[in-house]
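*Asks:* here is my input, please return the structure:
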Amino acid sequence: MRRLLHILGLLGALAATPVAAATLTVEGSRFVLTTDAGQRLTSEQLVGAVLDMTDPNGRPIRARIDAVRPAKERAATLLHDLSVQLPDGSFAPMCEPDAYGRKSGFPVPGQFDADGRYSRPPGKWFLTCTSGSQAKCILWGYDPASRGPGGEDLGPFYQACQNMVRAAYDGRGVAHTRDGTSIDLWDVLRIQVPDSTDDPKYKFEAGWGTAGAVCVAHTRIPDILPLDVLLKSAPQLRASPCDEAEARRRGALIFNRSKG
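*Replies:* Here you go, the predicted model:
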């Protein structure tokens, strides 16, 4: 059965609003539709549903849930194949392919502001594609809607991961990397562990917290942002040496290596 759901927001950052017939909310990576009669339908039951949305300019966008399945990296995360309707009436994938060729996405409770800062005000959620940093960090285990192995709040780890993936050294959301750049990451909770310890091409890059890097040994793409330029604008990131031990001392939650 096709159901029309009315949603207002941005493609990639969609905020749900209730309508008279039904309310659409998000629990984890799952849509939950509650009808006025109290019927509760989740993503798995909404395959084929059409979402009516508007972009920031007020233009209508119509999206369809084509399939739902657990992610192979993390079974608790449900991947949604989403399509948008084109002017000729046909549908095309909403998401660009990720490294595995998947054109999938899923909803996430919370929101990001213009500076890339994550928060979880009640009722807010957004859509993310697996090709982007907001989804990658959840698939790697830093789900802000979940808890760590010892019950830790993973919200700060999710924010630190965003900074790390984007090479947002100053924590303001500005990326200093390129798509497809290989990195190796690990964290203080051992949700992820390092893979590149025996590969001399990979060097310690930085330790990361919620406000960006805590120290930087080398920048990921020097021709985008040279290390001396970064340290001149952010001298607090200087350390001799900047290694895992120093980054831990400064409160890093996540660490990474990159080719350097």
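
*Asks:* only C-alpha atoms from now on, for both contacts and neighbour counts.
*Replies:* Will do.

*Asks:* burial measure for residue 39, as a count.
*Replies:* Residue 39 is flanked by 9 other residues according to other C-alpha atoms under 10 Å.

*Asks:* what residues does the longest helix seen in the chain touch?
*Replies:* As assigned by DSSP state H, the longest helix anywhere in the chain is helix 155-166. Residues outside helix 155-166 that contact it (C-alpha atoms under 8 Å, 6 or more residues apart in numbering) are 117-118, 133-134, 137-138, 142-145, 168-169, 171, 173-177, 208-213, 253-254, 256.

*Asks:* now show me the structure for the sequence below, then we'll compare the two:
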Amino acid sequence: MIATFMKLAVGALLFCAAFASSSLPAAAAAAASPPERIEKTDVVGTAFRLTFSSGKVLQGKELVGATLSLRLSGDAVAHRVRIDDIVTDSRDPDGEVLLHKVTVVDGRTPVELCDPDPDGNRWMFPLKGQWNSEGKMISQSGFTLTCSAGAQGKCVRFGYKPWKTLSDGTDLAEYHRACVNMVRADYCGDRATTRTGMKIDIYDDRGIQREAESSGSDELSFEAGWSTAGAVCVAHTRVPDRMTLDGLQRSCPRLANRLGSVLCTAQNAKTGLFGKALIFNRSH
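*Replies:* Reported below is the predicted structural model:
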């Protein structure tokens, strides 16, 4: 699949917390006879699920209009966040991904969360676990509000859903981590080297994303195969003024003998010559 990344939002992690309180939308409030408390907050896929003291459960689109009190990880101050809309992602053939429009309503002027994604939308959704600003999962507990403009959010929308396991036991969480490295051009698994406006072709060994046909002056060439640790080999770097093959050889010893288009071919990456690659990409 060809994708153009208009903005790489490395700060996709916004809130990691449990609900401190919740103001429900009118329909949900009417359905929840007072007094009721939120006993449990879960994230299922990309949907919130609230369990109340009466046993009532509200989740997904039922929470449109709710105002939530969320606390930043390590922050004692709670922030009031309103869910303005929730829609099913039209790109998801399974209809599992829910996109949320969210606004911070702490101050006089509401502030919409998230930078615009390549389509100009400011969607976000929750994911179980916590990620740091480098796109790495640091905890299985809690949840993260992930922007569609960020690497974590993009990779979910590409089909690499970290909560899913395929029928043959394949854990898509590993594909999601490999995809985050690929989006960030994080070859050594330690820092992003991409920039705004990069056009790449993404594909994998499971057919979740398929290699696009290329033609004419727009032809892309194989860049790298990707694993949960970063690249398994690199044919060429995506943004040479941010990282070169020579720079990779110096800064990432494990890639020293896996660099250049002679050694790092799509075939070598696919056959596991340099280790198991889950995702592949082409770029200019």
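
*Asks:* ok so, going back, what's the mean deviation for the longest helix of structure 1 versus structure 2?
*Replies:* Here helix 155-166 of structure 1, set against structure 2 after superposition, deviates by a mean of 0.5 Å using mean C-alpha distance after the TM-score superposition for structure 1.

*Asks:* rewinding a little: buried ones among the contacts of helix 155-166 of structure 1?
*Replies:* 117-118, 133-134, 137-138, 142-145, 168-169, 171, 173, 175-177, 208-213, 253-254, 256 (16 or more other C-alpha atoms under 10 Å).

*Asks:* inside helices: which ones of the contacts of helix 155-166 of structure 1?
*Replies:* Of the contacts of helix 155-166 of structure 1, the ones assigned to helices by DSSP H are 133-134, 137-138.

*Asks:* hang on, isn't residue 154 of structure 2 packed against residue 146?
*Replies:* No. Using C-alpha atoms under 8 Å, residue 154 of structure 2 is not in contact with residue 146, being 9.3 Å away.

*Asks:* these two: which is more packed in?
*Replies:* Each of residue 154 of structure 2 and residue 146 has its neighbours counted (other C-alpha under 10 Å); residue 146 has more, 29 against 22.

*Asks:* part of a strand, is the more buried one?
*Replies:* Yes. Applying DSSP: H, G, I helix; E, B strand; the rest coil, one finds residue 146 of structure 2 inside a strand.

*Asks:* residue contacts, the equivalent of it over in structure 1?
*Replies:* Superposed on structure 1 with TM-score structural alignment, residue 146 of structure 2 falls opposite residue 128. Contact analysis of residue 128 of structure 1 by C-alpha under 8 Å, 6+ apart lists 12-13, 105-108, 134-135.

*Asks:* out of the contacts of helix 155-166 of structure 1, which are inside strands?
*Replies:* Of the contacts of helix 155-166 of structure 1, the ones assigned to strands by DSSP state E are 118, 208-209, 212-213, 254, 256.

*Asks:* okay, stretch 41-55 of structure 2 sits on what stretch of structure 1?
*Replies:* Counting by TM-score structural alignment, stretch 41-55 of structure 2 corresponds to residues 24-38.

*Asks:* return the set of buried residues in the matching stretch.
*Replies:* Judged by neighbour count (16+ other C-alpha under 10 Å), stretch 24-38 of structure 1 contains these buried residues: 24-26, 28-34.

*Asks:* what's the answer for stretch 242-257 of structure 1, then?
*Replies:* By neighbour count with 16+ other C-alpha under 10 Å, stretch 242-257 of structure 1 contains the buried residues 242-244, 246-248, 252-257.

*Asks:* what's the span of it from first residue to last?
*Replies:* 12 Å (C-alpha to C-alpha, to the nearest Å).

*Asks:* can you tell me the closest non-neighbouring residue to residue 51 of structure 2?
*Replies:* Nearest non-adjacent residue to residue 51 of structure 2, counting by C-alpha to C-alpha, 6 or more residues apart in numbering: residue 57, 4.6 Å away.

*Asks:* matching residues in structure 2 for the longest helix of structure 1?
*Replies:* Residues 173-184 of structure 2 are matched to helix 155-166 of structure 1 when aligned by TM-score structural alignment.

*Asks:* list the buried residues of that stretch.
*Replies:* If you call a residue buried by 16+ other C-alpha under 10 Å, then stretch 173-184 of structure 2 has these buried ones: 173-184.

*Asks:* between those, which sits nearest residue 204 of structure 2?
*Replies:* Closest approach to residue 204 of structure 2 among the buried residues of stretch 173-184 of structure 2 (C-alpha to C-alpha): residue 175, at 8.8 Å.

*Asks:* the closest one and residue 59 of structure 2: what is the separation?
*Replies:* As defined by C-alpha to C-alpha, residue 175 of structure 2 lies at a distance of 27 Å from residue 59 of structure 2.

*Asks:* looking at the buried residues of stretch 173-184 of structure 2, which is nearest residue 198 of structure 2?
*Replies:* Taking C-alpha to C-alpha as the measure, residue 198 of structure 2 lies nearest residue 183 of the buried residues of stretch 173-184 of structure 2, at 9.7 Å.

*Asks:* I figured residue 124 of structure 1 hits residue 18, correct?
*Replies:* No. Applying C-alpha under 8 Å as the test, residue 124 of structure 1 and residue 18 come out as separate, 11.7 Å apart.

*Asks:* of those two, who's got more company?
*Replies:* Legend: neighbour count by other C-alpha under 10 Å for residue 124 of structure 1 and residue 18, higher for residue 124 (19 against 15).
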